[in-house]
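**Q** have a look at this prediction, sequence included:
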Amino acid sequence: MKPAAFEYHAPTTADEAVTLLAELGDEAKIIAGGQSLVPMLALRLAVFDHLVDLRKLEELRGIETRGDAVWIGAGTTHAAVGRDPDIRRDVPLLHRATPLIGHFQIRNRGTIGGAIAHADAAGEYPAVALTLDAQMHTVSPREQRTIPAAEYFTGMWSTAMEPDELLTGITFPVWRGRAGFAIEEFARRAGDFAMAGAVVAVRLDADSRIERVALGLIGLAPTPLRATTIEAELIGRPAAEVAAAEIGNSVTAGSSSVPADIHGSADYRRRIGAVMVARAWTRAVEEASND
């Protein structure tokens, strides 16, 4: 099939882009890398009268270290994120998530801002952003905003952004000290969206007790999830005394609204998720312990 007819717009600045969004309203849709939107348009699962292309917005591209955080422009491609040395050093979880996104053709075209704004619960970048307490920076004709990741993802493919807002960048805090990170996911085929997955970040103190921890889930709800209750219970415990299987079962047991389809029941996905959490936990703790 082919997309329905639409009018194409190619603004050269963020201000021009949000002005278009405000003028065109619900009839307009932003297109960044197009790796999610174009297939939906081609199948006519989505129809818009106007597409606002962000490819000419140089201000949305780039990676900068800013104090104890790393800023990534929303228009930066997955491939650029994956090969950046600062990301690899300061936000290793993001670096390790990148190769799991689709295939290299998708990573060469898709953008981090597009992936996060698309807000797919089975996507790697939204889960990493939530797990690491990233901040989303937006602009509209009215104001500039910073939205914490915990408030950003509001439902299936939906965010806290207004229709005339544009995601301009994402800031990821840098974890210092004895920290370890891991991401594990299960997909039917390489490049497919994960049926279930887990993102783990953990920091240990000098006595190898858990000082800081973040547990994220992929594909087990309409939005990315954080196991905040389990995280709080883990603080202060000796890492060596925490059983990986215990963490996996505890985290996934609290996940409600697990999706089910022809590929697997909710219970099956929950069991896979528990295994992914256990694996990611083991790897992250091992890395932190060896630091």
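**A** In hand now; what should we look at?

**Q** only C-alpha atoms for contact and neighbour calcs from this point on.
**A** Fine.

**Q** please enumerate the helices of this structure.
**A** Remark: helices assigned in the chain by DSSP state H are 14-24, 37-42, 78-83, 85-90, 92-97, 104-109, 112-118, 124-131, 149-152, 228-234, 244-253, 266-290.

**Q** what's the closest of those to Leu204?
**A** With respect to Leu204, and counting by CA to CA, the nearest of those is helix 266-290 at 6.6 Å.

**Q** burial count for Glu151?
**A** The burial count assigned to Glu151 is 12, neighbours taken as other CA atoms under 10 Å.

**Q** from what I can see it touches Ala160, true?
**A** Yes - at 7.0 Å, Glu151 counts as touching Ala160 under the criterion of CA atoms under 8 Å.

**Q** overlap in contacts, those two.
**A** Common neighbours of Glu151 and Ala160, using CA atoms under 8 Å, 6 or more residues apart in numbering, do not exist here.

**Q** and stretch 172-186, end to end?
**A** One end of stretch 172-186 to the other measures 25 Å (CA to CA, to the nearest Å).

**Q** in it, what counts as buried?
**A** For stretch 172-186, burial by neighbour count (16 or more other CA atoms under 10 Å) applies to 172-175, 178-186.

**Q** try stretch 153-168
**A** Neighbour-count burial for stretch 153-168 [16+ other CA under 10 Å]: 153-154, 159, 161, 163-168.

**Q** centre of the chain versus that stretch, how much separation?
**A** Centre-to-centre, stretch 153-168 and its host chain are 13 Å apart (CA atoms, centre = their mean, to the nearest Å).

**Q** likewise for stretch 98-114?
**A** Between the centre of stretch 98-114 and the centre of its chain there are 12 Å (CA atoms, centre = their mean).

**Q** what about versus this one:
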Amino acid sequence: MYNFTFHRPGTVRQAANLLGKNPEGKILAGGHSLLPVMKQRLAQPSALIDLSKVEGLNAIEHKGRSVTIGAMATHFEVANSPVVKEAIPALAALAGSIGDPAVRHRGTIGGSLANNDPNADYPAACLGLGATIITNKRRIAADDYFTGMFSTALEPDEIITKVSFPVAKKAAYEKFRHPASGFALVGVFVSKRGSDIRVAVTGAGANGVFRVKSFEEALKKRFAAKSIEGLTVPANGMSSDIHAGAEYRAHLVAVMAKRALAKA
């Protein structure tokens, strides 16, 4: 490690001001992604701005036709929230599948979305449900938020405060889990909310999370696994690494999508 300034603000406004004064600073939420890369000196922020003392950032509420989750809500809190379990059980199940107990008790939804790891689970839920990411400045639709691998539409001094998820009539998530990390080699979130049909994929795309429009079109006729029988996604544009090749990931997208549809 190396020297940096540690700040623990009490409000989002104070955190944003500190971030504006420290262009090379980083927001600290759960720290599961940031601290390891700091130890490896892959990131060297001049300041850490810890959000753990900002009150209300872990609140979970069901208002109208949406569930709003505070950015500092841990994966454990989302997975075990009676509100989420009742309104969007697929989202609770997704949160409960993240990592291991240590990760779930410390990692946060806001931190995951700000980092936008290409193998993370929450991006699939956001894109798959048509969520809105709410910051200290504005509201960003999930379709506009994810801009690439580890890349988002967040501005340098912008902080995620909460995420609003529409309640879907049907929804489910299935992933092919990496046995060591729990990350998704391929994860597929499907949902149906009126005429809005969504199929979002994480872990597979070379540019991060994406929607499968061909599957969505087929599912408009009937929201069932049989509707996408015979459909595939091209290996071109898929991620390839030591864990799985592009062709294998492309195959898994269809397999996980069918399983999610059967569950939904």
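**A** Yes, it's here. These numbers come from a predicted model, not from an experiment.

**Q** which pair of the buried residues of stretch 153-168 of structure 1 spans the longest distance?
**A** Farthest-apart pair in the buried residues of stretch 153-168 of structure 1 is Thr154 and Thr168; separation 18.8 Å (CA to CA).

**Q** which residues are in contact with the aligned partner of Gly203 of structure 2 in structure 1?
**A** Alignment note (TM-score structural alignment): Gly203 of structure 2 maps to Gly219 of structure 1. Contacts for Gly219 of structure 1 (CA under 8 Å, 6+ apart) come out as 121-123, 194-197, 258-259.

**Q** how far away is Gly219 of structure 1 from Ala245 of structure 1?
**A** 19 Å.

**Q** ditto for Ala179 of structure 1
**A** Computed as CA to CA, the Ala179 of structure 1 to Ala245 of structure 1 distance reads 21 Å.

**Q** now swap in Gly82 of structure 1 and tell me
**A** The spacing between Gly82 of structure 1 and Ala245 of structure 1, counted by CA to CA, is 30 Å.

**Q** follow-up on the earlier one: and which of the contacts of Gly219 of structure 1 is nearest Ala129 of structure 1?
**A** Distances from Ala129 of structure 1 to the contacts of Gly219 of structure 1, taken as CA to CA, are shortest for Gly123 (10.6 Å).

**Q** what sits against the one in structure 2 that sits across from that closest one in the alignment?
**A** In structure 2, the residue paired with Gly123 of structure 1 is Ala120, using TM-score structural alignment. Neighbour list for Ala120 of structure 2: 112, 183-184, 202-203 [criterion: CA under 8 Å, 6+ apart].

**Q** what is the aligned counterpart of Thr282 of structure 1 in structure 2?
**A** Thr282 of structure 1 maps onto Ala262 of structure 2 when the alignment is built from TM-score structural alignment.

**Q** could you identify the residue of structure 1 that aligns with Pro89 of structure 2?
**A** By TM-score structural alignment, Pro89 of structure 2 lines up with Pro92.

**Q** and for its match, the neighbour number?
**A** 19.

**Q** residue contacts, the residue lying closest to it once chain neighbours are set aside?
**A** Using CA to CA, 6 or more residues apart in numbering and skipping the chain neighbours, the partner closest in space to Pro92 of structure 1 is Phe181 (7.0 Å). Neighbouring residues of Phe181 of structure 1 by CA under 8 Å, 6+ apart: 92-93, 199-202, 280, 283-285, 287-288.

**Q** what residues does the nearest residue to Glu246 of structure 1 once chain neighbours are set aside make contact with?
**A** Leaving aside its sequence neighbours, Glu246 of structure 1 sits nearest to Ala278 (CA to CA, 6+ apart; 7.8 Å). With contact set as CA under 8 Å, 6+ apart, Ala278 of structure 1 has these partners: 244-248.

**Q** who wins on neighbours among those?
**A** In terms of neighbour count, Gly248 stands highest of the contacts of Ala278 of structure 1 at 24 neighbours, by other CA under 10 Å.

**Q** surely that one is in contact with Ala280?
**A** No - contact status for Gly248 of structure 1 versus Ala280: not in contact, 9.2 Å apart, counting by CA under 8 Å.

**Q** residue in structure 2 matching Ile72 of structure 1?
**A** The alignment partner of Ile72 of structure 1 in structure 2, by TM-score structural alignment, is Ile69.

**Q** need the strands for the stretch 101-250 of structure 1, in chain order.
**A** 135-139, 144-148, 153-155, 158-159, 166-173, 178-186, 196-204, 210-218, 225-226 (DSSP state E, counting those that start in this stretch).

**Q** can you give me the angle the first one makes with strand 166-173?
**A** This points to strand 135-139 of structure 1. Per axes from the mean of the first three to the mean of the last three CA atoms, to 10 degrees, the angle that strand 135-139 of structure 1 makes with strand 166-173 is 160 degrees.

**Q** Ala95 of structure 2 and Ser81 touch, don't they?
**A** No - counting by CA under 8 Å, Ala95 of structure 2 stays clear of Ser81, with 10.4 Å between them.
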